[in-house]
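Visitor: Got a predicted model here, sequence first, then my questions.
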Amino acid sequence: MDYFIIVVTTAAGLYFHWWLFVRIRRWMDRDLALSLAGEDPIKREYMLHCLQLARDERVARRDLPEWLQRAAKDYRDT
């Protein structure tokens, strides 16, 4: 019974840390998109939409800042 408790507790702790890591990464990506948008509410919605497109297209995390900067530049050009 002791081993069962140790295994369950360890698994729950690992899952919680993974979940927290994923949430923090999502918050950082969202913060990046909103920081590129500035105070313009329409551009903020546009950048959040672009962030969702990047997730749907499975843009690599290391390429995400460049991808979002291009999207912000495209918004300015239109």
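Guide: Arrived safely.
Visitor: hey, let's count contacts and neighbours off CA atoms from now on
Guide: OK.
Visitor: I'd like to check what contacts whatever helix or strand E66 lives in. Which residues are they?
Guide: Element membership of E66 [criterion: DSSP states H and E] is helix 64-77. Around helix 64-77, the neighbours that count as contacts under Cα atoms under 8 Å, 6 or more residues apart in numbering are 32-33, 36-37, 43, 47, 50-51, 54.
Visitor: want to compare, so here's the second one:
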Amino acid sequence: MKFGKRLKKQVEESLPGWRDKFLSYKRLKVLVRLVSGSSPHRAVAEAAFVRLLNDEVDRFNAFFLEQEEEFIIRHRVRT
């Protein structure tokens, strides 16, 4: 089984509520193939890849900050 399919299956089985929080693996993979090839649109694909990767990092950061905040709030309520 390929990595992308295995990742998707694991997410669906273990954390279905967080499905939209995981890396956009398939979209990034498509762009990597365009960047690594000899396409005349390579520069456009590279810019799109960098933009998507930056967006993914920002999205992850926001998600983890949100999770951290929720953890701190739960922890304060318990103590």
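Guide: Alright, I've got the coordinates. Quick caveat: nothing in here was measured; it's all calculated off a predicted structure.
Visitor: Would you give the TM-score for this superposition?
Guide: TM-score for the superposed chains, counting by TM-score structural alignment, normalised by the length of the first structure: 0.48, backed by 39 aligned residues with a Cα RMSD of 1.3 Å.
Visitor: Looking at the contacts of helix 64-77 of the first structure, spot the one nearest L20 of the first structure.
Guide: L20 of the first structure has its nearest neighbour among these in L32, at 18.3 Å by Cα to Cα.
Visitor: Look at the closest one and say how many residues are nearby.
Guide: Under the neighbour criterion other Cα atoms under 10 Å, L32 of the first structure is assigned a count of 18.
Visitor: quick one, helices of the second structure?
Guide: With DSSP state H as the criterion, the second structure has helices at 3-14, 25-36, 42-78.
Visitor: What of the first structure?
Guide: Using DSSP H, helices in the first structure cover 2-37, 41-56, 64-77.
Visitor: Measure how the helix holding E66 of the first structure sits relative to helix 2-37, angle-wise.
Guide: What separates the directions of helix 64-77 of the first structure and helix 2-37 is an angle of 30 degrees, with axes from the mean of the first three to the mean of the last three Cα atoms, to 10 degrees.
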